[in-house]
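S.K.: coords below, sequence missing:
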């Protein structure tokens, strides 16, 4: 590895902004300059609906190819866009502390999503959000949209759309400033995609020890445990990252709290699980469920979190989740 650390990133303003945050932190830790290497992904060039082109790696595949070819030394991904299967030769070396995981509704006048009048046009391209919008307000028209944050905000400002659904994390990372009004959707009622609000810093398994060590300093264990459980739900359901499902975990005084949901595309059905587990000395103890304990290997909290998430997925499947999910 040369003196300059090369960080591969998508070309979008949001991707470059979040990569820039990681680059600045890595420069401080390593004392070396970090250069952003823009890479075009299929998700950036294919303007079809995400539900049509599929969610499995549409934003990540080209970047990972570049990393394996040596065009860069590491990558920064939005974790919610990553498939759960880890490619051979690559490793998630750090999961920095997560920011706001909520979705937000952006409107011109501050009208809440549930109060928008019949026929209002609400823009979003994610199947999960489409289902949630239809469930919250069946009278609105959902418009399947693509594009960066600025273009989506402009469609509301111009009157083309009455509202858009965006990730709070993206707005904060971009520092987006707009006269439009914002409604925060609380996670208890509106859970979001596994890994939303979190980043994944990826490098090769053969990366130099000094780079791996610097990246380890960026890692936030509480975030990694939470997103490990969330992504295990996704993996256990055998669904892609554009499936109409949600999972959010957070560490509390009582243990690791996980809420997960699967939706029918029309929003008419929602299957839920809401459970807390205690990760203690390498074991998961379900809090108050009366179902005993599952042993983890050694004292690895990541394994425990993965078992927890897979168990939640199994319980959703027992409720009939497979009937609501597209297979990828």
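M.R.: Structure's in. What do you need? For clarity, every value in this text was computed on a predicted model and none was experimentally measured.
S.K.: hey, let's count contacts and neighbours off CA atoms from now on
M.R.: Noted.
S.K.: On the three-state scheme, the residue positioned nearest the centre of the chain is what?
M.R.: Centroid check for the chain by C-alpha atoms, centre = their mean gives residue 80 as the closest residue, at 2.3 Å. Following DSSP: H, G, I helix; E, B strand; the rest coil, residue 80 is assigned to helix.
S.K.: thought it was touching residue 169?
M.R.: No. Residue 80 is not in contact with residue 169 according to C-alpha atoms under 8 Å; the separation is 11.6 Å.
S.K.: Which neighbours do the two have in common?
M.R.: Counting by C-alpha atoms under 8 Å, 6 or more residues apart in numbering, the common neighbours of residue 80 and residue 169 are 196-197.
S.K.: about what we covered before: give me the distance between the residue nearest to the centre of the chain and residue 60.
M.R.: 11 Å (C-alpha to C-alpha, to the nearest Å).
S.K.: Could you list the residues in contact with the helix or strand residue 24 falls within?
M.R.: Secondary structure assignment for residue 24, by DSSP states H and E: helix 13-30. For helix 13-30, the external contacting residues (C-alpha under 8 Å, 6+ apart) are 7, 9-10, 32-36, 76-78, 148-149, 170, 173-174, 214-215, 217-218.
S.K.: same check, this time on stretch 304-321
M.R.: 225-226, 228-237, 260-262, 271-273, 277, 279, 282-284, 294-297.
S.K.: Can you list which of these are found in strands?
M.R.: Secondary structure defined by DSSP state E assigns 260-262, 271-273, 277, 279, 283-284, 294-295 of the contacts of stretch 304-321 to strands.
S.K.: what would these look like in TSV with distance to residue 56?
M.R.: Below are those laid out as TSV (distance: C-alpha to C-alpha, whole Å):
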residue	distance to residue 56
260	20
261	20
262	18
271	23
272	24
273	24
277	29
279	30
283	32
284	30
294	30
295	31
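S.K.: Taking those residues, please make a ChimeraX selection of just the buried ones.
M.R.: Selection of buried members from the ones in strands among the contacts of stretch 304-321 for ChimeraX, criterion 16 or more other C-alpha atoms under 10 Å:
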select :260,261,262,271,272,277,279,283,284
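S.K.: this is the comparison structure:
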């Protein structure tokens, strides 16, 4: 009987989604005769400690995963449950993505104190978000709105809204779904209006590359359509050398109607965007293909040809 130690951030959402993942892994282990038990270990990351400045100003990649990855490398934990959107493109040597489970709703959610949609927000309404990606697309759709940074966990952001500090806030719907607060959502923003972050709604189960016992178990947790979509999105991210501190979005879908690319492979459709933080410029491209990495690179190159690299360089500076 092996005890598998699972690392996670200590926020309510992180603990909830880690607990849900562990329960599914327990069932998979029992179904396949794999003898193991699980222990959850909370780890504080840099992104959790620094809450008084915007994510774009904290700097560095892996704000919410670096300390957890170090615990993996040190052998203090055996696997980690991350939100895929927090994962940098490059993983530390020796670590791998062991499984990508089925994706939750990838859309962004609008939560307001009155109006029922983005269009119904009054002119000049104050909207809170910690994401330059959301701010860029929101300002592009509604240049009249005021956008200010809001940090903290989900319940603290909702409390700031209820206390009247904001007229509306934007959150990932996946997190609200996982903790059972979907009734707080006023409206879902379609990808056509607000393209999600790379990997948004998906989980990443990370482990050591040489841990065959854990890899065998995680292989049974993999959801291949989600994994393919995430691979395309992360390929796009990697080419643009982006992260959660820059206004980049990407969302891939995988055909589920028995159609394919013509060579027997699933057909993916990927849309990627890069925008200025104020929303005055918003570059967006879409394409379809069967190779997720090639598709991500294709969309990235199309945006680079339109000046995406210059936008991102200016934001980082």
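M.R.: Structure's in. What do you need? Since we're looking at a predicted model, the values are computed, not measured.
S.K.: Of the contacts of helix 13-30 of structure 1, which count as buried by neighbour count?
M.R.: Neighbour-count burial (16+ other C-alpha under 10 Å) applied to the contacts of helix 13-30 of structure 1 gives 7, 9-10, 34-36, 76-78, 149, 170, 173-174, 214-215, 217-218.
S.K.: Now, these that are in strands?
M.R.: Using DSSP E, 7, 9-10, 34-36, 76-78 are the members of those that sit in strands.
S.K.: out of those, who's nearest residue 162 of structure 1?
M.R.: For these, the minimum distance to residue 162 of structure 1 (C-alpha to C-alpha) is 26.9 Å, reached by residue 78.
S.K.: Counterpart of that closest one over in structure 2?
M.R.: Under the alignment (TM-score structural alignment), residue 78 of structure 1 pairs with residue 83 in structure 2.
S.K.: Then residue 67 of structure 1?
M.R.: By TM-score structural alignment, residue 67 of structure 1 lines up with residue 72 in structure 2.
S.K.: How many neighbouring residues does its match have?
M.R.: Using other C-alpha atoms under 10 Å, the number of residues around residue 72 of structure 2 comes to 22.
S.K.: which SSE is it in?
M.R.: According to DSSP H and E, residue 72 of structure 2 maps onto helix 66-74.
S.K.: what's the mean deviation for that helix versus structure 1?
M.R.: When structure 1 is overlaid, helix 66-74 of structure 2 sits 0.6 Å from its aligned residues on average, using mean C-alpha distance after the TM-score superposition for structure 1.
S.K.: elements contacting that helix?
M.R.: Judged by 3 or more C-alpha pairs under 8 Å, 6 or more residues apart in numbering; DSSP states H and E, helix 66-74 of structure 2 is in contact with strand 2-8, strand 79-83, strand 95-99, strand 203-208.
S.K.: Is residue 309 of structure 1 in a helix, a strand, or coil?
M.R.: With three-state DSSP as the criterion, residue 309 of structure 1 reads helix.
S.K.: which residues of structure 2 does stretch 127-142 of structure 1 align to?
M.R.: Stretch 127-142 of structure 1 maps onto residues 132-147 of structure 2, going by TM-score structural alignment.
S.K.: contact partners of the matching stretch?
M.R.: In this structure, residues lying in contact with stretch 132-147 of structure 2 by C-alpha under 8 Å, 6+ apart are 56, 123-129, 170, 193-195, 197, 245-249, 274-282.
S.K.: Give me the buried stretch members for it, please.
M.R.: Judged by neighbour count (16+ other C-alpha under 10 Å), stretch 132-147 of structure 2 contains these buried residues: 132-143, 145-147.
S.K.: again, but for stretch 160-168 of structure 2
M.R.: Buried, per 16+ other C-alpha under 10 Å, within stretch 160-168 of structure 2: 160-161, 166-168.
S.K.: Throw these into JSON lines and include secondary structure and distance to residue 15 of structure 2, thanks.
M.R.: Shown next, in JSON lines, are the buried residues of stretch 160-168 of structure 2 (DSSP: H, G, I helix; E, B strand; the rest coil; distance: C-alpha to C-alpha, whole Å):
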{"residue": "160", "secondary structure": "helix", "distance to residue 15 of structure 2": "22"}
{"residue": "161", "secondary structure": "helix", "distance to residue 15 of structure 2": "23"}
{"residue": "166", "secondary structure": "coil", "distance to residue 15 of structure 2": "27"}
{"residue": "167", "secondary structure": "coil", "distance to residue 15 of structure 2": "29"}
{"residue": "168", "secondary structure": "strand", "distance to residue 15 of structure 2": "26"}
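S.K.: Which member of those is positioned nearest residue 255 of structure 2?
M.R.: Distance to residue 255 of structure 2 across the buried residues of stretch 160-168 of structure 2 (C-alpha to C-alpha) is lowest for residue 168, with 34.2 Å.
S.K.: residues in contact with the closest residue to the closest one other than its chain neighbours?
M.R.: Leaving aside its chain neighbours, residue 168 of structure 2 sits nearest to residue 112 (4.2 Å; criterion: C-alpha to C-alpha, 6 or more residues apart in numbering). Residues in contact with residue 112 of structure 2 (C-alpha under 8 Å, 6+ apart) are 161, 167-169, 186.
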